[in-house]
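# This is a predicted model, with the sequence first.
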Amino acid sequence: MPVTLNSHQFARLIDRTADHIGDATLPVLHGVRLEADAEHLYAVATDRYTLAVARYRHHGLDGKAFARTVPARALPALRRWLTDQPGDAHITLTPVDGKLRFTTEAGEMTLTTDGDQDYIGWRGLLRDILAKTTDRPEVDTDGDQEDLPVLDARLLTRFTTADTHLRIRTGPGRTPALLVGEDFLGAQSPVRSRHEGFGAGTDDTLGGVRALWETGLTDPDSHTAVPMPAPRRSYDAPQTSSGTAEALLRQTMASTRDLLEEIDSPRAVAAHAAAGASAWAAYRYLDALHRADPSLAAQVIAEVADELDDGALGEFAWDAAAKAGFDPQKWYDELDQAATAAGGTAAEAPVGLGTDS
């Protein structure tokens, strides 16, 4: 019956779902539901308007599946205890007589929980939403879209901890919107615009919205339509852990392949070897960071993506080297000497990737 998984990954399950906990007037929903099956540990929370389900593949379930709800009042203490655990530590969850015991090599914590009865059938709810959610918009008899779904933006903010990026798909009528992330499924119930302060004159269909905005979105005769300028990008960097991992592994494989094909060019061989080795090292570091602390990994990936997009990598490296106590000027002098000895030209200043000429 015990289940074991990474400590930080368990903390992330709590973080991705806690904002969706129902209020105290509905005790059965006033907490985070933890359910373990043969492959995953699930964390579930709902306030009846939004539903969040996050999962993580555990290291093994010793016995039969179990389900327990950690009450909202106990979550702050559990979250603080998890923060004190090493990121890569293994934590074992064991249900014992109406309680749930959390154990690591450093110690343990036991909380009183609710049992495996009286919780909503979230699996059936999500199966129904998935069945009604279509890849193409529903159309009415006139060939136009049905009423546009209306989502409460205040409820949408509860999904900010779910993932860096979420895919959203809506179904017909009053079907809840489906939100999909990495090992995450969420749902949000729509509201009816006429009853939520949008005004009786608002048309809820896409055709009505087009008619309402058609004049305002037409360029005046006195203006010349100018297309929106595309942002200057020096490097289209991945924005997620999985996307970055894929890019690094592809680069490693490409560089290794090219390394074998460039045997007649020593400089090309060296370039491919350096690129492949750097990509592989970066992947290994990223993989370790993602397993230890996914939130920190996502933060670092976003920061690096912005730096790559800026393109001034030489300047960034110069500043980082100086801050770390190294002598970047000495490195440039050594590069100048090597270039001069090889008949090349000396470098005068840090050069960033994609620097404008």
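Cool, got the structure. Bear in mind that the values here come from a model prediction, so they are computed numbers and not experimental data.

# use CA for all of it now, contacts and neighbours both
Will do.

# which residues in this protein form helices?
Under the criterion DSSP state H, helices of the chain are mapped to 7-17, 75-83, 122-132, 153-156, 206-213, 241-261, 266-292, 294-310, 313-323, 328-341.

# what sits against Arg12?
294-295 (C-alpha atoms under 8 Å, 6 or more residues apart in numbering).

# State the distance from it to Lys99.
Using C-alpha to C-alpha, to the nearest Å, we find Arg12 at a distance of 21 Å from Lys99.

# just Glu246 next, same as before
In terms of C-alpha to C-alpha, Glu246 sits 41 Å off from Lys99.

# Looking at the two, which is more packed in?
Using other C-alpha atoms under 10 Å as the criterion, Glu246 and Lys99 rank with Lys99 on top: 17 against 14.

# Could you name the stretch from the helices of the chain that's closest to Val32?
helix 7-17 (7.2 Å; C-alpha to C-alpha).

# could you give the angle of the closest one to helix 294-310?
80 degrees (axes from the mean of the first three to the mean of the last three C-alpha atoms, to 10 degrees).

# Take this one as well and set it beside the first:
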Amino acid sequence: MTTITTTRVLAGRPVFPIGLGCMSLSHGYGPAADAAAAEALLLGALDRGVTLFDTAALYGFGHNEELLGRVLAPHRSRFMLASKCGIFRENGQRRIDGRPDTLRQTCEDALRRLRTDVIDLYYLHRWDKSVPIEDSVGALSDLVRAGKIRHIGLSEVSAATLRRAHAVHPVAAVQSEYSLWSREVEIAVLQACRELGAALVAFSPLGRAFLADGVPDAAALDAADLRRRMPRFQPGAFEHNQALLEPLRQMARERGCTPAQLALAWLLHQGEYIIPIPGTTRLAHLDENLAAAGVQLDAETCGVLARLFSRDPGGNRYGTIPGVLMTLRGPPPAPGQFLTH
């Protein structure tokens, strides 16, 4: 039996094993959350012991950082604040730009919106491949020396890129999608994180609510919901993926927990350096997610779950969304590079 500790270490600080991804409060799955409901969710998370709040300049194009600044600034000493740079809006489009001057300006804007003097963990949201990763990380290291950020993170990078970046300045965390049905990081990134002492912060740990049994009908999703345009939620692929859920439901029933809790518990049992950041707009779902830290699994159960989802899910994680493609300085995005997170 593996025991989950009450805290994990991120950037040298203890944090609750499950953090809060804040994107859905501003965009991604339909209209932004009502201001009062968003405030209640953030303060509720803080009161329940959440110590990692994750945002980005991209989320709502500044709206999410402003929300966290307005609600959480009075409680700044009680939590670790993570944000991201390198993707922003220009002329109505998302643009990846990792030039040092851009990253420095994005940080200044983020500090203002977040109403803080320093960001604890600042990620390069995506690597702009027209700029050497060493140059982008070098700019972030300048921000560390200036006292504007405390630690550097990278999002969705390969193990090789992580090592190159780490040679310039220690990388405290890599944020990548990781869940039972998104396992690419197991190829090399997890090992690199272990060797370098970096945490793996797992976004979409519930497969965008799929593993929480929260998407019974993809066709009924809000027209603005990003999942309407993701390959895994398209006709054919969605039905294929639905077949994966019944064994998960059955195993959850046998263990007295929900599918969401079982999926999060599996992720927590993959290593003490892994910190999931599920997002939600509902306090009931927040309580459900946080309770996963108390679900104990043995190695046999973890192995069964891994094998159940070992076959490739129907559809890629990301697709091309007509009219919404991010512009990129340099060559066009590689397959799968289009990003809403």
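The structure has been received and is ready for your questions. Keep in mind the model is a prediction, meaning the values are calculated, not measured.

# overall similarity of the pair, as a TM-score.
For this chain pair, the superposition-based TM-score is 0.23 by TM-score structural alignment, normalised by the length of the second structure; 135 aligned residues with a C-alpha RMSD of 6.9 Å.

# Columns distance to Arg55 of the first structure on top of the helices of the first structure, output as CSV?
Listed next are the helices of the first structure as CSV, based on distance: least, C-alpha to C-alpha, whole Å:
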stretch, distance to Arg55 of the first structure
helix 7-17, 7
helix 75-83, 17
helix 122-132, 13
helix 153-156, 20
helix 206-213, 36
helix 241-261, 16
helix 266-292, 14
helix 294-310, 14
helix 313-323, 37
helix 328-341, 45
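
# Ok, which of those helices comes nearest Phe184 of the first structure?
The nearest among the helices of the first structure, by C-alpha to C-alpha, is helix 7-17 at 8.6 Å.

# relative to helix 266-292, how tilted is that closest one?
Using the same axes, to 10 degrees: helix 7-17 of the first structure against helix 266-292 is 70 degrees.

# still on that earlier bit, comparing the helices of the first structure, which comes out most buried?
helix 7-17 (a mean of 23; mean count of other C-alpha atoms under 10 Å).

# hmm, back to that, Phe66 of the first structure is nearest to which of the helices of the first structure?
Nearest to Phe66 of the first structure, of the helices of the first structure and by C-alpha to C-alpha, is helix 122-132 at 15.0 Å.

# helices or strands up against the closest one?
Using 3 or more C-alpha pairs under 8 Å, 6 or more residues apart in numbering; DSSP states H and E, the elements in contact with helix 122-132 of the first structure are strand 177-181.

# Tell me the buried residues in the strand it packs on?
Using 16 or more other C-alpha atoms under 10 Å as the test for burial, strand 177-181 of the first structure gives 177-180.

# Turn the residues you listed into JSON lines, columns for distance to Asp306 of the first structure.
Converted to JSON lines, those look like this (distance: C-alpha to C-alpha, whole Å):
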{"residue": "Ala177", "distance to Asp306 of the first structure": "31"}
{"residue": "Leu178", "distance to Asp306 of the first structure": "29"}
{"residue": "Leu179", "distance to Asp306 of the first structure": "26"}
{"residue": "Val180", "distance to Asp306 of the first structure": "25"}
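
# Next secondary structure element downstream of the helix or strand where His285 of the second structure lies?
Here His285 of the second structure, judged by DSSP states H and E, is contained in helix 283-290. Of the helices and strands lying after helix 283-290 of the second structure in sequence (DSSP H and E), the nearest is helix 299-308.

# After that following helix, heading C-terminal, what element do we hit next?
strand 327-328.

# before we move on, back to that, between the helices of the first structure, which gets nearest to Thr92 of the first structure?
helix 7-17 (8.8 Å).

# what angle separates that closest one from helix 75-83?
150 degrees.

# Distance-wise, check the nearest residue to Ala254 of the first structure once chain neighbours are set aside relative to Val304 of the first structure.
Leaving out its chain neighbours, the residue that sits closest to Ala254 of the first structure by C-alpha to C-alpha, 6 or more residues apart in numbering is Gly276, at 7.7 Å. Using C-alpha to C-alpha, Gly276 of the first structure is found at 19 Å from Val304 of the first structure.

# Repeat that for Pro71 of the first structure.
Taking C-alpha to C-alpha, one finds Pro71 of the first structure at 38 Å from Val304 of the first structure.

# what's the spacing between Thr239 of the second structure and Leu245 of the second structure?
Not quite, residue 239 of the second structure is Glu, not Thr. With distances taken as C-alpha to C-alpha, Glu239 of the second structure is found 10 Å from Leu245 of the second structure.

# what's downstream of the helix or strand Leu41 of the second structure falls within, the next helix or strand?
Leu41 of the second structure belongs to helix 35-47 when elements are defined using DSSP H and E. Of the helices and strands lying after helix 35-47 of the second structure in sequence (DSSP H and E), the nearest is strand 52-54.

# So which elements touch that following strand?
By 3+ C-alpha pairs under 8 Å, 6+ apart, strand 52-54 of the second structure packs against strand 20-21, strand 80-85.

# just to revisit the earlier point, nearest to Ala54 of the first structure among the helices of the first structure would be which one?
helix 7-17 (5.9 Å).

# what's the burial count for Tyr122 of the second structure?
There are 28 residues near Tyr122 of the second structure, going by other C-alpha under 10 Å.
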